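Undergrad: got a sequence here, can you model it:
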Amino acid sequence: MNHVLGIYSYCAKSHTGVGTTMKRGEAQTYYYVTRTDVDEFILQPLNQYDIPSGVIIKLSKKDFLTSYSPEPGYYEKKSFPALKSLEAKISKGEQFYEDGSLDESEKEFAKALIMDPENTRANLGMGSVLSAKGNRKKLENILEILINKDDTFMNEQRQQFNTFAISLRKQSLYDHALRFYTKAIELNSDDENLYFNLSRVHYDMGNNGMALQHIEKALEIQPDMEWAQKFKSYIEKRMQNA
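TA: Here you go, the predicted structure:
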C-alpha cells in the first residue's frame, strides 16, 4: 500500500530571447505524491480542480528529493476537499445505478467527469449507464478513453473493470469486451479469471477454438478452477456436436 506524502511542486525555469532581451520565467506544477514501501515515489499532476489526474510519473528517492518541494497545507486545504467532492459524486452515481435510476446516475457521473475527465471509476460508471440505456454512440467515446488508459487495468480497478466487461458481453458488445479483456491480459497475464471471461466472449461469438484455448490457459494458471473445468467440458462437447 502506498503512503500519501501530500502535494509537492516542481518549478521549471525557462529563458526567452538573447542578450539584453533575455527574459527568465518560472512555471510551477503541483503533484500528488505517494511513496511505496521500496522508496519509489509516484507522482500525478493536479488538474484545474486540484485533483490528481493525467500521466503518472515514477521516480527514485534521489531524483524526487532533488527536484520537488513540499507544499504544506495544500493537500488538506485544496486537494482533499476536492477529492471528497469527487468521491461523493461517483458514489451517488453508483448508488443511483444500483437503484435503477439511470438518468440521475448519468447526471452524477457527468458532474464527476467535469472534475476529472480521466477518472477511471467515473468513466466505468458512465459507461455502464450508457450501455444500460442503449446509447451506443456516447458509449463508444467512453470505451476509447478506457481502453487507452493503462491505469484502467491496475489491480485496484480490476474488479470494477471485470464487472463492466461482463456487462458488455451480456449486451452482445463482443468486440468491445474482447478489446477490454485483451488489454487487461497484457497488463495482468497471470489472472485466470481474465482468461475465463475472455473464453466466455469467444464462446458467445461462436469461436469455439479460441474459447477452448483461453479456458485452457485459465486452467494452466489455476488447475483447481472448478467452473473453468466444467466450461472446458461444455466447449469440447459443443465442438464434437458441431
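Undergrad: for the rest of this, base every contact and every neighbour count on C-alpha atoms.
TA: Noted.
Undergrad: all helices of the chain, in order?
TA: 61-67, 74, 80-98, 102-115, 120-133, 136-147, 158-170, 174-187, 192-204, 208-221, 226-241 (DSSP state H).
Undergrad: which among the ones you listed is found nearest to N2?
TA: Closest to N2 of those is helix 61-67 (Cα to Cα; 14.2 Å).
Undergrad: which other residues reach that closest one?
TA: Helix 61-67 has contacts (Cα atoms under 8 Å, 6 or more residues apart in numbering) with 10, 39-41.
Undergrad: how far is it from where the chain is centred?
TA: When distances are taken as Cα atoms, centre = their mean, to the nearest Å, helix 61-67 is centred 28 Å away from the chain's centroid.
Undergrad: list the buried residues for that helix?
TA: F64 (16 or more other Cα atoms under 10 Å).
Undergrad: kindly report the same for stretch 106-120.
TA: Across stretch 106-120, burial judged by 16+ other Cα under 10 Å covers 106-113, 115-120.
Undergrad: contacts for it next, please.
TA: Here stretch 106-120 has contacts from 47, 49, 51, 53-54, 86, 89-90, 92-93, 122-123, 125-126, 129-130, 145-146, 151-152, 157, using Cα under 8 Å, 6+ apart.
Undergrad: quick one more, to check against the first:
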Amino acid sequence: MASAENVSGREKIQGVFSSQSVQKIGTGTTVRRTISKMYWMVRELDDGSVEVQALNKSYVPAGPKSAVDMEEFLSKYSPEPEFYVSTVYPKIKELGSSIERGEKARQAGATYSAEFEFQNALDVDEENVKANFGLGLTYMERGENTKANDIFERLVNLDAAFQTEHKHLFNEFGINLRKSGMQDQAIEYYQRALQMSSQDENLHYNIARAYFEKGMLEKCADHLTKALSLNKDHVEAQKFFDFVKKQLQGQ
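TA: All right, here's what the predicted structure looks like:
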C-alpha cells in the first residue's frame, strides 16, 4: 500500500492488521477457550491516533471507523501485509471495478446491466455508499419507486452517505427522489443531511423545493429564509422566495 510520512519523518502506519480475542465457551469443567481473529483496515491519523475499520466477511473494509490511541494499537494489532496482497487488495479492486462498470452502464441507459453490477458490488459490501446510490438511481430511472424506497431506507441510515466525498451522488439522489414524486422521502433525506451539515444553504433550498411540491408553502418559505441567511447571494433561492411570498400573500 502507499505510505506517507508523518511529522517525525517515519512512514505513517497503514494497511491491513489483525487482532485476536480469547473467548470462553461453556461453564465449569467443560469450559474451553477459543481464539477469534479479526482483520482491520488501518490508517494512522495526523493526531497520532490510529483509525481502524473492520473487514467484512468478503474481506473488504466496511461499517463504522473508530480511532484507537497508538499505545493500544501497538499492543493489540499485528500487521498482515501478505493477507492484504493476496486477499484484500484483489477484493477491493473487484468491488471498485463492479461499481465503475455499473456507473458506466447507468449513464449509458443500460439499467439492467447497471443493476447487475451494483448488486454484485453490494454482495461484497452491502453498505457501500456508491453502489447503493447507483442502484437507487437505477431503480428511479426505471420508475421502480418501491425498490428505490428500499435503497433510500438503507442510505438514510448511513452516515457515510452524507459525507463530502459522496456529494455529487448524494445531490443527484436527492433531486431524483423529488422528481420521482417521492417528496416525503426527499424531505426525510434532506433533513437527515441537515443533521450532518446544517450550514449548507443548498440543502435548505432543496428541501424547500420538496415542501413546495407538497403544497406546504410556509415550510418552503422557512427553508428559503434559512438558505438566504446563509448565503444572501443565492439567486435561485431569492427568486423562489419572492415567488412563494406572493403565493402566500394571495392565500
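Undergrad: tell me which two of the contacts of helix 61-67 of the first structure sit farthest apart.
TA: Longest span within the contacts of helix 61-67 of the first structure, Cα to Cα: Y10 and D39, 19.1 Å.
Undergrad: looking at those two now, which is surrounded by more residues?
TA: Higher neighbour count among Y10 of the first structure and D39: Y10, with 17 against 13, using other Cα atoms under 10 Å.
Undergrad: touching, that one and E71? I think so.
TA: No. Y10 of the first structure lies out of contact with E71 (Cα atoms under 8 Å); the separation is 10.2 Å.
Undergrad: stretch 144-161 of the second structure corresponds to what range in the first structure?
TA: Using TM-score structural alignment, stretch 144-161 of the second structure lines up with residues 135-152 of the first structure.
Undergrad: which residue is nearest the centroid of the first structure?
TA: T152 (1.8 Å; Cα atoms, centre = their mean).
Undergrad: contacts for stretch 32-40 of the first structure, please.
TA: Contacts of stretch 32-40 of the first structure (Cα under 8 Å, 6+ apart): 1-8, 41-46, 52, 58-61.
Undergrad: tell me the buried residues in that stretch?
TA: 32-35, 40.
Undergrad: ends of it, what's the gap?
TA: Taking Cα to Cα, to the nearest Å, stretch 32-40 of the first structure runs 14 Å from one end to the other.
Undergrad: which part of the second structure matches it?
TA: Stretch 32-40 of the first structure covers residues 41-49 of the second structure once aligned (TM-score structural alignment).
Undergrad: what of stretch 71-80 of the first structure?
TA: Against the second structure, stretch 71-80 of the first structure falls on residues 80-89 (TM-score structural alignment).
Undergrad: chain center to the matching stretch: distance?
TA: The mean C-alpha position of stretch 80-89 of the second structure is separated from the chain mean by 25 Å, Cα atoms, centre = their mean.
Undergrad: kindly report the same for stretch 126-146 of the first structure.
TA: The answer for stretch 126-146 of the first structure is 15 Å, by Cα atoms, centre = their mean.
Undergrad: also stretch 90-110 of the first structure?
TA: Worked out by Cα atoms, centre = their mean, stretch 90-110 of the first structure lies 19 Å from the chain centre.
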